[in-house]
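A.B. asks: sequence and computational prediction follow.
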Amino acid sequence: MKTKFIFATALAATVLAAAHVVWAGQAPGSLSDPDMPVSHHDRVYAAEQFSNTVSVTDPADNKLVGVIRLGDPSPGNFSPLYKGQVLVHGMGYSPDHRTLAVVSIGSNSVTFIDTQTNAVKHTTYVGRSPHEAFFTPDGSEVWVTVRGENYVAVLDSKTYEEKTRIVVPAGPGMQIFSPDGKYGYVCSSFNPETEVITVADHKIVGVVKQASPFCPDLAATPDGKQVWFTLKDVGKTQVFDARPPFALLKTLDTGPITNHVNIVHNAGGMFAYVTVGGLNQVKVFRTDDFSQVATIPVGNLPHGIWPSGDGSRVYVGLENADAMIAIDTLTNKVIATVPIGQAPQAVAYVPNAVPEGDGTQNAQPLGVAGQTVHLAMMPADASKPADAAGAPTTVALFDQGLVQVLQAAVTGLAPKQPYVLGLSDSPDGGGNVDPLANFMTNPAGAAIVNAIGQIRQLVTPGASTAGDKRRYLVIAPQMAGKLGAPVQVQAL
C-alpha cells in the first residue's frame, strides 16, 4: 500500500506540472529544478531564539503543527548547561529534504533534525557563536559559519563530525552556494568583505567589498548569475555577479534593520524579497533591472524569509510578533498569519519534508512559547512622526515563566549615538528613570535592544489592578554619563 501511495503522489505531481506552465527553480536550488506545488507534505520551519524552539507549520492550510523543543527558557540556562540548546537561531536543510540543520548561538551547536519525525538525530558542537549552517548542493558537507571566530567549520554530512576548517576574516555571518555547487559565498559580520570559496578544495578565489561590516544574510539566484546580501547596520542590500571576477552590480537603500533576503521565480520573472525590520516591511526588487516593484506591510520586525517550492508564496518570520506570515508572490499580499514561538530568526520552507503520514511526531504545543506581550513606542514630541516611514519602535516582552525577555526594535534615532532604554514613573518620561539597557544606534539610527529580568511592571492598558505600580518604557539619550530628555515614550 505504501508503494502505491508514493507512486500515486508522484503521478499526481507529474500531471499537475504538465497542466500548467512550470516556473521552475527556487532558492537554494537550480533554475532547472522542477517546481513543487504547495502540499500537506511540505513544512515551514522557524528557529525561535527566546523559546529555544523550532516551530513546524503545514503550509497547505497554514496551521501550526507544533514546536520542537531544543532547550529550556530562561533562567534554566543561567547555570552550567549540560544539555539542551540556547538561542536557537540559524537554519538550513539537506538537498534530499530529509534533514534540518539548526544552529544555536548560545550553546555553539548544530542540531540535525529528521523532517519526517521531528526527532533530533545528532548534535554537533562547534566554535564560538555559530550563526548559520547549510548543506553543499551535493549533500556531502555542511558548512557552518562560526561568527564568534574566524572560520567556516566543514562537517561531514554522514557522520556530522567536523572534518576541516576554512579560515576567513573574523566574524563570518552566513554562507550560501552557487546552484551548480562550484562556489560557496561567505559574507562577514565584522569585516566589510564577502569571500568566494571553491567547494571542491576550500580555497578563497574571490573577495567582494561590502559597504559595511555587518552582513547577516545572503542568497544566490537559481540561474547562477547573482548573489544578494543584506547589510543590517546601514540599511542597504548589495548585489554582485556570482561568476568571476565577482563584480559588484548594485547597491540598494532598503531601510533600517535590513535583515534577510531570498529569491523567488514565478510567472512575473525573478525577484528578490528583502525583510526590513525597522520599517516592518518586505521590499520586492526585480533581479534584471533592480527596480523596486512592491512594498508589503507585514508586522513587527520581519526577519527570516523563504519561498515555497513553486515560488507562489514566501514565508516570513515576524521576530517581534511571534508569527509566521505567508505572502502571495503574484499579488504581493499577506494571505495568512500563523502564531509560532518567541522571536523567530531564520526561516526555511522544505518541500516534501514529510513524504508519508501527518508528520506530527515529537511536535509539542506552544505552551509558554506562545506567551508574549507586544508594545510600541512613539516620539516624546507628539508633533514628530515615528520615523521617516512612519514605523514605530516595537517592543516584545517574551514570558519565560519566572522571568521575561524584553526586545525592542528601535528606529528613528540619531545614528551612532548612545541611548538608554528604561522605565519611568510617568507616561511622558518625566521623573525618575530606571535603566533596563544601554545601547548604541547603528549608522541607520536603529538598534535591537535586549533586557532580561522580572519586568513585571510592563502591563497592557486595562490589565492593571489597584495594587499595581505602573511604569512606562522610555528611550533617552545618554550624554556625559547622564540621561537627557526622553525622545521616545510608550504608546498607550
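C.D. replies: Looks like it arrived, so ask away.

A.B. asks: only C-alpha atoms from now on, for both contacts and neighbour counts.
C.D. replies: Will do.

A.B. asks: in the strand or helix carrying Ala47, which residues are buried?
C.D. replies: Per DSSP states H and E, Ala47 falls inside strand 43-48. Across strand 43-48, burial judged by 16 or more other Cα atoms under 10 Å covers 43-48.

A.B. asks: and for stretch 242-257?
C.D. replies: 242-243, 246-248, 251, 254-257.

A.B. asks: quick revisit: could you dump the buried residues of strand 43-48 to TSV with distance to Arg98?
C.D. replies: As requested, those are arranged in TSV below (distance: Cα to Cα, whole Å):
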residue	distance to Arg98
Arg43	11
Val44	13
Tyr45	13
Ala46	16
Ala47	17
Glu48	21
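
A.B. asks: looking at these, which is nearest Cys187?
C.D. replies: Ala47 (20.5 Å; Cα to Cα).

A.B. asks: and the contacts of the helix or strand encompassing Thr123?
C.D. replies: Per DSSP H and E: Thr123 is located in strand 120-125. Strand 120-125 is contacted by residues 107-114, 160-161 when judged by Cα atoms under 8 Å, 6 or more residues apart in numbering.

A.B. asks: rerun that using 10 Å as the cut-off
C.D. replies: For strand 120-125, contacts defined as Cα atoms under 10 Å, 6 or more residues apart in numbering pick out 68-70, 84-85, 99-104, 107-114, 155, 159-162, 362.

A.B. asks: another structure for you, compare them:
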Amino acid sequence: MHGILRSNWRSIGIAAALASSVSFAHAGQAPGKITDADIPLSHHDRVYASEQFSNTVSVIDPVDNTLLGEIHLGDPTPGNFSPLYKGQLLVHGMGFSPDHKTLAIVAIGSNSVTFIDTTTNAVLHTTYVGRSPHEAFYTPDGREVWVTVRGENYVSVLDAKTYDEKTRIVTPPGPGMTIFSPDGKYGYVCSSFNPELDVITVADHQIVGRVTQGSPFCPNLAATPDGQQVWFTLKDTGKTQVFDAHPPFNLIKTIDTGPITNHVNFAVTRKGTFAYVTVGGENAIKVFRTDNFTQVATVPVGDMPHGVWPSGDGSRIYVGLENSDTMSVIDTAKNKVIANVPIGQAPQAIAYVPNAVPEGDGTQNLQPLGLSGQAAHLKLKPVGDAKDGATPTSVVLFDQGVVQVLQAAVTGLEPKHPYILGLSNQPDGSGPIEPLARFMTNPAGSAIVDTIGQIRQVVAPAASDATASAPDTRRYLVIAPVVDGAPKAVVQVQAM
C-alpha cells in the first residue's frame, strides 16, 4: 500500500514538474500569445532598428550582438532635399509579418511603407499612403497591415499580399500606433494629437470601444502576451497607462514613469511578466511587474532610449538609444546591460524577429555603417551647477557630410513655457544669443528640439578643424527662456 502511495506521489511530482516545465516552455513573448513556444536565441534571429536621420535599417545578430550591416532606404541631408529625390525620408516605424519573413518599414517624410524580405534584406515593394504615417503592424492572421496615418485621421489598411490599400478606418486626427490583441480580435489605436484611444474589431473594422488617454500624445503601446492588459505611453506628461484589454476596456492604472517616456514592451520570464518602459529624459529603462505594477528595477542606459523589444525567449531586452546611435542589450534575469552595439543615426522603432533567416548568413544587400555611424555628443547643464552629473539635456550632432542634424533631448525646464536653443560666444552663456531653434516645453518640462546646420564646427571643433585655431569663432550651446519674444537669462549651458 505504501509503495503504491509512494509511486502515485512520485507520478504526481513528475507530472507537476512536467507541467511547470511545459508552462515555461510555452511562455510566448510579445506580440505573440502566452501559449506560443519560446524561441531560444539563434543565429537565425535578427534585431532590426529603423534610423531616422541616416534613413537606414540596422541588422544585428543577437547571439554575437554584432552589427551585420545596414539596409539603405534613403540619403542623408541635404541630398534628400532634391525635387528629384526618390529615396525614403525620416525612416521611423517598424512591424513584421507573423511568419517572420517580411518587415514593414514606415518613413514619415516620404509617406511610405517599405516591405523588406528578412532573408535577403531586399526591398519587395513600397506603398505610399497619407501624410506622415507613423507605424505599421500586421494583423495576427497576416492578412492585413494597419498603418496609422498620424498626419491625417485614419488607419490605412493594406492587403498584405498585394500591398494595396483596401480600406481606411476613420479615427480622431493623429492616430499614433496600432497594436493587436494576441488573439487577433482587436486592434488598439492610440492617438498622438487627441486624448482618445480607440479599440477596433479586426474582422469588420468597427470602433467598439474608447479609452480616455491622460494626455494627447501617445507614441507607443503594447499588449501583454496573456491578452489581459494593454499598456500605452504618454510622452508629453511622462506617464504610462494600463487598461483592460477586454470590454468595457476600463483603465486600470496610471504610472508616473518620467520625462520623455517613449516605448513599452514585455518580457515573460520564470519570475513573471514584466513591462520595460524607455524613459528618455532619465536615460533609463524602468521595469514593472504586470500583476501588481510594482517597479522592480531601473536600468541605466545611454542617451534617449526609444524603441524596445524582447528576444524570442524573453531572456533579453533590446533597446534603441536615439541619441547614442547604439543598441543596448539587457539581460532580463539580472536587469543589467550586457552589450552595446553601434548602429545608425537616431534609432526609433526596433523589432526582434526570431528565425528571420532560416537559411544562409542573411547578409545580402547590406552595407557597412559608414557615415551613418558618425555623430558628436554634447551635454547641457544648469547654469551655476558644477556637479558633473547635472546634465539634464543631451545633444547629438548627426553628421550628414557638410552639415549636421542637431537633436536635443531637453529636460529640467519649466512646463509649457517657450524657450530658445542658441549659441553664445561665452562659456557661461553671457552676452548676446544667436538663435538656432525656438521650442515649447511639454507638461513634463521637456522637449525634443531639432535643427540643421554647420554646428559641430563651432561648438565642438576637432583639432584638425580650422576653427580650432581661432578661439574667437568658438560658440557654446545654451538654452534661455523667452519672454515677450526675447530671450532672457540663460538657464542651461554647454558642459565642457
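C.D. replies: That came through fine. Bear in mind the structure is a predicted one, so any value in this text is a computation, not a measurement.

A.B. asks: quick revisit: could you dump the buried residues of stretch 242-257 of structure 1 to TSV with secondary structure and distance to Pro137 of structure 1?
C.D. replies: Shown next, in TSV, are these (DSSP: H, G, I helix; E, B strand; the rest coil; distance: Cα to Cα, whole Å):
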residue	secondary structure	distance to Pro137 of structure 1
Ala242	coil	16
Arg243	coil	17
Phe246	coil	20
Ala247	coil	23
Leu248	strand	24
Thr251	strand	28
Thr254	coil	30
Gly255	coil	32
Pro256	coil	32
Ile257	coil	30
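
A.B. asks: off-centre distance for stretch 404-412 of structure 1?
C.D. replies: 16 Å (Cα atoms, centre = their mean, to the nearest Å).

A.B. asks: about what we covered before: what range does the strand holding Thr123 of structure 1 cover in structure 2?
C.D. replies: The alignment of strand 120-125 of structure 1 onto structure 2 (TM-score structural alignment) covers residues 123-128.

A.B. asks: just to revisit the earlier point, in structure 2, point out the residues matching the strand holding Ala47 of structure 1.
C.D. replies: Residues 46-51 of structure 2 are where strand 43-48 of structure 1 lands, counting by TM-score structural alignment.

A.B. asks: what do we get in structure 1 for His377 of structure 2?
C.D. replies: Checking TM-score structural alignment: His377 of structure 2 goes with His374.

A.B. asks: contacts only, for its match.
C.D. replies: Applying Cα under 10 Å, 6+ apart, the residues near His374 of structure 1 are 300, 320-322, 394-398, 406-408, 459-460.

A.B. asks: and the end-to-end length of stretch 215-233 of structure 1?
C.D. replies: With Cα to Cα, to the nearest Å as the measure, stretch 215-233 of structure 1 spans 8 Å from end to end.

A.B. asks: ok, stretch 61-77 of structure 1 next?
C.D. replies: 35 Å.

A.B. asks: residues in structure 2 aligned with it?
C.D. replies: Going by TM-score structural alignment: stretch 61-77 of structure 1 matches residues 64-80.

A.B. asks: ok, then the element right after the strand or helix carrying Ile255 of structure 2?
C.D. replies: Per DSSP H and E: Ile255 of structure 2 is located in strand 251-256. Note on strand 251-256 of structure 2: by DSSP H and E, the next helix or strand toward the C-terminus is strand 261-269.

A.B. asks: average offset of that following strand relative to structure 1?
C.D. replies: Compared with structure 1 after fitting, strand 261-269 of structure 2 deviates on average by 0.4 Å (mean Cα distance after the TM-score superposition for structure 1).

A.B. asks: that strand corresponds to what range in structure 1?
C.D. replies: Going by TM-score structural alignment: strand 261-269 of structure 2 matches residues 258-266.

A.B. asks: just give me the match in structure 1 for His246 of structure 2.
C.D. replies: Per TM-score structural alignment, His246 of structure 2 is aligned with Arg243.

A.B. asks: now do the contacts for that match.
C.D. replies: Arg243 of structure 1 is in contact with 178, 182-183, 196, 206, 224-227, counting by Cα under 10 Å, 6+ apart.

A.B. asks: try 8 Å
C.D. replies: 224-226.

A.B. asks: what about the residues you listed, which are in helices?
C.D. replies: Judged by DSSP state H, helices contain none of the contacts of Arg243 of structure 1.

A.B. asks: nearest to Leu436 of structure 1, of those?
C.D. replies: Gln226 (42.7 Å).

A.B. asks: isn't the closest one right up against Val239?
C.D. replies: Yes - the criterion here is Cα atoms under 8 Å, and Gln226 of structure 1 meets it with Val239 at 6.7 Å.

A.B. asks: do you know how far the aligned partner of Pro216 of structure 1 in structure 2 is from Ile207 of structure 2?
C.D. replies: The alignment partner of Pro216 of structure 1 in structure 2, by TM-score structural alignment, is Pro219. Using Cα to Cα, Pro219 of structure 2 is found at 20 Å from Ile207 of structure 2.

A.B. asks: on that earlier part again, are any of the contacts of His374 of structure 1 buried, and which?
C.D. replies: The buried subset of the contacts of His374 of structure 1 - by 16+ other Cα under 10 Å - is 300, 320-322, 394-398, 406-408, 459.

A.B. asks: which of Gln226 and Val239 of structure 1 has more residues huddled nearby?
C.D. replies: Counted by other Cα atoms under 10 Å, Gln226 of structure 1 and Val239 do not tie: Val239 has more neighbours, with 24 against 21.

A.B. asks: what helix or strand is the residue lying closest to the more buried one once chain neighbours are set aside on?
C.D. replies: With Cα to Cα, 6 or more residues apart in numbering as the measure, Trp228 is the residue that lies nearest to Val239 of structure 1, at 4.5 Å, once sequence neighbours are left out. Element membership for Trp228 of structure 1, per DSSP H and E: strand 226-231.

A.B. asks: where is the longest helix in structure 2?
C.D. replies: helix 2-25.

A.B. asks: just to revisit the earlier point, quick one: the strand holding Trp228 of structure 1 to structure 2 mean distance?
C.D. replies: Counting by mean Cα distance after the TM-score superposition for structure 1, strand 226-231 of structure 1 comes out at 0.1 Å.

A.B. asks: what stretch of structure 2 does that strand fall on?
C.D. replies: Going by TM-score structural alignment, strand 226-231 of structure 1 lines up with residues 229-234 of structure 2.

A.B. asks: now the matching stretch, how far from the centre of its chain.
C.D. replies: That offset, for stretch 229-234 of structure 2, works out to 14 Å (Cα atoms, centre = their mean).
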